[in-house]
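> the sequence isn't on hand, but the structure is:
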């Protein structure tokens, strides 16, 4: 497969995470899933566990994590499900997680996030969606770089969204200090950052055997929408032309994450964008599918990496 050949798989938007991972053996592999206590995170973790991986649920609420871990063990028979506290908006929490990690890491699923929240800021003054969805995961991956490199062929899964089509990364005012805060623009910017992160990580770390791809999981009813009214959700569904088929189940929503994390078809491939278990092409005007060219722009990806490092050092 050449660098320009799109990845095609036998799966679709109806496929589930368990279907995608069937026949794949992850025995001896170690995975981390952020936000692994609920929604598509727990179904991603369940599929990885079913394939034999040791899975660490990196979660804000360890009690919820323990309940999820017990449920995963009950349904898969895999008792190698661990729970570790992680608050992506708190850099000391990220550093604490990194300090306690020992040994190789084969799969890092950057799944946790917040969507369209009211304006909130971290103690550093960072806009909360960018801080959580991008900077937290950036710091986590950077801190685990040695563990990923030690694994040989490690993958970092960057869960983005079609909402990235709403906004590029606005480098002149990432944290909305001068422009009016808009929850959807802030979310879209953070999801563009997720794609750019995958592009630049692959460029920088491919020689270490580490690659990253980004994905749109689909529309799934989860706690992610806790800041969005039912009226707004209905409006979004209408705009997308979605009826009953608009929403995926959580098992279907986790499928593309699991595909990107495990499929042999992606060995050595990174910096790409997937949706409905297929590699997506560029967005076409008037549609909500595919990637925005600015989200895979190598200059923007390199700039974001540099800005992220500088932000975390400040």
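That came through, no problem. Keep in mind that this is a model prediction, so the values were computed, not measured. Numbering: from 1, shown residues only.
> hey, let's count contacts and neighbours off CA atoms from now on
Noted.
> tell me where this structure has strands.
Along the chain, counting by DSSP state E, strands occupy 30-34, 54-59, 81-85, 107-110, 155-159, 211-216, 273-275, 278-279.
> now do the second one and strand 81-85, the angle between them.
Relative orientation of strand 54-59 with respect to strand 81-85: 30 degrees, computed using axes from the mean of the first three to the mean of the last three C-alpha atoms, to 10 degrees.
> counting by contacts, list what strand 54-59 packs against.
Using 3 or more C-alpha pairs under 8 Å, 6 or more residues apart in numbering; DSSP states H and E, the elements in contact with strand 54-59 are strand 30-34, helix 39-50, helix 62-76, strand 81-85.
> over to the last one?
Packed against strand 278-279, as judged by 3+ C-alpha pairs under 8 Å, 6+ apart, are no other helices or strands.
> now do that strand: distance to the chain's middle.
Relative to its chain's centre, strand 278-279 lies at 16 Å (C-alpha atoms, centre = their mean, to the nearest Å).
> got it, and the second one?
Once both centres are worked out by C-alpha atoms, centre = their mean, strand 54-59 turns out to sit 14 Å from its chain's centre.
> who's sitting farthest from the centroid in this protein?
Residue distances from the centre of the chain (C-alpha atoms, centre = their mean) peak at residue 178, which lies 28.3 Å from the mean C-alpha position.
> so who does it touch?
Residues in contact with residue 178 (C-alpha atoms under 8 Å, 6 or more residues apart in numbering): none are found.
> included below, for side-by-side comparison, is a second structure:
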């Protein structure tokens, strides 16, 4: 499949339950970040019903425990653990607490278009949460993923990545004016670049990484910083919106579908590998998000930022 674009039997209308139907995940362990609501819940539910032991890693542990209890009642082994991706101490504590192999890591959590906010380290919140926190988590769990021998990492990006590449000269908006949507786009490009470089570095250890665009889902905590006018404009834009069950489908597909064994470093949307974006359209993946040189540069920059912290 080196040069062949992947197509699957599923599409934009497919649900997470449909794409994992017939897949046995017994004995496999999964972590899903941000699974206290929205598509994260449906992602965890589908994995658990297929037999996986699922840990939902959440900032609000009380909400996460309620979700874990609900899912465990109907779908097997689901536990909640505390994880604040904007707090490196929290990420490190989660990593220290993990024991044994990890077969599936789904970097689902995210924040979208808040007012300019900085973490304790001075990092812009969207880049810190959407990329750096997940980068620290994945690299911290590398040995657990390698121990699994057949692990998959899924980075949730967004069509928003088409808004902006990573500005390596001013990642944290210290000199350029802050635009919440440019910052969001940059962080979502970083998610794709992470998958490209993680796959290059780790494929030989049996760890494959891919990025996904889940689709537009208005029933999501991700929209909490959007004004009512923004929400209404999105609803009138002609965008086809998905239910949370449909929004979780591409993540679950990339994490579990047997036909994707050995596939990595790619970007999927609507349950298929995306083609390159064409100017004037809002589909596909930007060439800059798949650029191997930018992917390696981001990896080095991320290590530097974490090292400084």
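Now that the structure is in, tell me what you want to look at. Remember, predicted model here, so these are calculated numbers, not experimental data.
> mind checking the TM-score on these two?
In this superposition the chains share a TM-score of 0.98, using TM-score structural alignment, normalised by the length of the second structure; 307 aligned residues with a C-alpha RMSD of 0.8 Å.
> in CSV: the strands of the first structure, plus mean neighbour count and distance to residue 301 of the first structure.
Output for the strands of the first structure, formatted as CSV (neighbours: other C-alpha atoms under 10 Å; distance: least, C-alpha to C-alpha, whole Å):
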stretch, mean neighbour count, distance to residue 301 of the first structure
strand 30-34, 25, 22
strand 54-59, 25, 26
strand 81-85, 20, 29
strand 107-110, 26, 17
strand 155-159, 28, 14
strand 211-216, 29, 13
strand 273-275, 26, 14
strand 278-279, 20, 19
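> can you list these in TSV and add distance to residue 119 of the first structure?
Output for those, formatted as TSV (distance: least, C-alpha to C-alpha, whole Å):
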stretch	distance to residue 119 of the first structure
strand 30-34	23
strand 54-59	23
strand 81-85	25
strand 107-110	23
strand 155-159	22
strand 211-216	24
strand 273-275	28
strand 278-279	33
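> quick one on the thing from earlier: residue 20 of the first structure is nearest to which of the helices and strands packed on strand 54-59 of the first structure?
Nearest to residue 20 of the first structure, of all these, is helix 39-50, at 8.6 Å by C-alpha to C-alpha.
> how about residues contacting the closest one?
Contacts for helix 39-50 of the first structure (C-alpha under 8 Å, 6+ apart): 17-18, 21, 26, 31, 33-36, 55, 57, 68, 72, 76-78, 80-81, 111-112, 222-223, 250-251, 253-255, 257-258.
> swap the cut-off to 7 Å and go again
Helix 39-50 of the first structure is contacted by residues 17-18, 21, 33, 35-36, 55, 68, 72, 76, 78, 111, 222-223, 250-251, 253-254, 257-258 when judged by C-alpha atoms under 7 Å, 6 or more residues apart in numbering.
> buried members of these into PyMOL, please.
Buried subset of these, written as a PyMOL selection, criterion 16 or more other C-alpha atoms under 10 Å:
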select buried, resi 17+18+21+33+35+36+55+68+72+78+111+250+251+253+254+257+258
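> residue 27 of the first structure against residue 80, yeah?
No: under the criterion of C-alpha atoms under 7 Å, residue 27 of the first structure is not in contact with residue 80, lying 10.7 Å apart.
> who touches both of those two?
Common contacts of residue 27 of the first structure and residue 80 (C-alpha under 7 Å, 6+ apart): none found.
> equivalent range in the first structure for stretch 102-116 of the second structure?
Counting by TM-score structural alignment, stretch 102-116 of the second structure lines up with residues 105-119 of the first structure.
> just the terminal-to-terminal distance for the matching stretch.
Chord length of stretch 105-119 of the first structure, first to last residue, is 34 Å (C-alpha to C-alpha, to the nearest Å).
> count of neighbours near the residue lying closest to residue 68 of the first structure once chain neighbours are set aside?
Distances taken as C-alpha to C-alpha, 6 or more residues apart in numbering put residue 37 closest to residue 68 of the first structure, at 5.3 Å, once the chain neighbours are dropped. When neighbours are counted by other C-alpha atoms under 10 Å, residue 37 of the first structure registers 27.
> how far away is the alignment partner in the second structure of residue 37 of the first structure from residue 136 of the second structure?
When the second structure is aligned by TM-score structural alignment, residue 37 of the first structure is paired with residue 36. Going from residue 36 of the second structure to residue 136 of the second structure by C-alpha to C-alpha gives 21 Å.
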